[in-house]
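# Need coordinates for the following:
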Amino acid sequence: MDKIELQKRTKRFAVDVIKFVGELPSNRAINVLVNQVLRSSTSIGANYRAACKGKSTADFINKIVIVEEEADECIYWLEIMDESGLVQSSKTLVLRDEAKELTAIFTAIGKTAKENQRN
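Just a heads-up that it's a prediction; the model follows:
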């Protein structure tokens, strides 16, 4: 997967989360969780774009680590939605799977970049 495809994929994930939360009922707990998952999901693509424009390898690595953390945070908030019973697990399953894949992708990118920087 090249840089452009990954940028599109992270944007698609953010849009999918936006559509998902738009269908949820509103109450205090859900609103807090929605805000958190919206912030982390939209941050993935934004920070990946920033990483692609990094001024140095160190800058790229720093931003990729942030992307990895945000993707992992999405998993957390979606799990909280499930485990609290506020949202049916079946509704978050696809999003959780994509967040896990994105986390794995960005973990691998970060690891490779760090190894390349050492060499």
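# C-alpha from now on. contacts and neighbour counts both.
Fine.
# And for the residue nearest to Val87 when sequence neighbours are not counted, the neighbour number?
Counting by Cα to Cα, 6 or more residues apart in numbering, Val87 lies nearest to Met81, which is 5.5 Å off, once chain neighbours are set aside. Counted by other Cα atoms under 10 Å, the residues lying close to Met81 total 20.
# Could you pull up the residues touching Met81?
The contact partners of Met81, by Cα atoms under 8 Å, 6 or more residues apart in numbering, come to Ile30, Leu33, Val87.
# Closest to Glu115 out of those?
For Glu115, the closest of the contacts of Met81 turns out to be Leu33, at 35.9 Å, with distances computed as Cα to Cα.
# from what I can see Val37 touches Ile80, true?
No - Val37 is beyond contact range of Ile80, at 10.2 Å (criterion: Cα atoms under 8 Å).
# Following up with a second sequence; could you model it the same way so I can compare the two?
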Amino acid sequence: MGRPNPLKEKSFAFAIQIVNTYKHLVSEKKEFVMSKQLLRSGTAIGALYREAEQAESKADFIHKLGIAQKECNETLYWLELLHASSFLAIQEFERLHKNATELIKLITRIIVSSKNNKPNN
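Okay, the predicted model is just below:
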């Protein structure tokens, strides 16, 4: 097995949490609109990282991670809105918000590091 990859592992684990939260929101809370947005943005983070792994260039890698960063920020928005409108309990909100915040910080560090190591910078 290869080296540990925190972003790959954390984004996949987060996607599973988002899928489970989506299932709960739909079945228990009967919330279909915001939960679908949360599902889309929350699972896109890991998918975009997987795309970035196969980037054609350093610039393409940075671009794809930038989109993942935006999706993570959007996920934070949907989490905040779902909590503020009483669809997410405080414990679930805090857990998901903490994990999304960790992801966005990790993605940001990788983008900054990649830009600093980019040739002709």
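# TM between them?
TM-score of the superposed chains, computed with TM-score structural alignment, normalised by the length of structure 1, equals 0.88; 116 aligned residues with a Cα RMSD of 1.6 Å.
# re the thing from before, nearest to Ala99 of structure 1, of the contacts of Met81 of structure 1?
Where the contacts of Met81 of structure 1 are concerned, and distances follow Cα to Cα, Ala99 of structure 1 has its nearest neighbour in Leu33, at 15.8 Å.
# Now do the contacts for that closest one.
Residues touching Leu33 of structure 1, when contacts are defined by Cα under 8 Å, 6+ apart, comprise Trp77, Ile80, Met81.
# Next, the mean deviation of the helix or strand in which Tyr77 of structure 2 is found compared to structure 1.
Assigned by DSSP states H and E, Tyr77 of structure 2 belongs to helix 58-84. Helix 58-84 of structure 2, aligned to structure 1 and superposed, deviates on average by 0.6 Å (mean Cα distance after the TM-score superposition for structure 1).
# Pull up the aligned stretch in structure 1 for that helix.
Across structure 1, the stretch matching helix 58-84 of structure 2 (TM-score structural alignment) is residues 57-83.
# list the buried ones in that stretch?
In terms of neighbour count (16 or more other Cα atoms under 10 Å), stretch 57-83 of structure 1 has its buried residues at 60-61, 63-79, 81-82.
# what's near enough to touch Leu78 of structure 1?
So, once contact is read as Cα under 8 Å, 6+ apart, Leu78 of structure 1 ends up touching Val37, Thr92, Leu95, Arg96.
# circling back: taking the contacts of Met81 of structure 1 one by one, which sit in helices?
Ile30, Leu33 (DSSP state H).
# which of the contacts of Met81 of structure 1 map to contacts in structure 2?
Contacts from the contacts of Met81 of structure 1 that recur in structure 2, judged by both residues aligned by TM-score structural alignment, their matches' Cα atoms under 8 Å, are Leu33, Val87.
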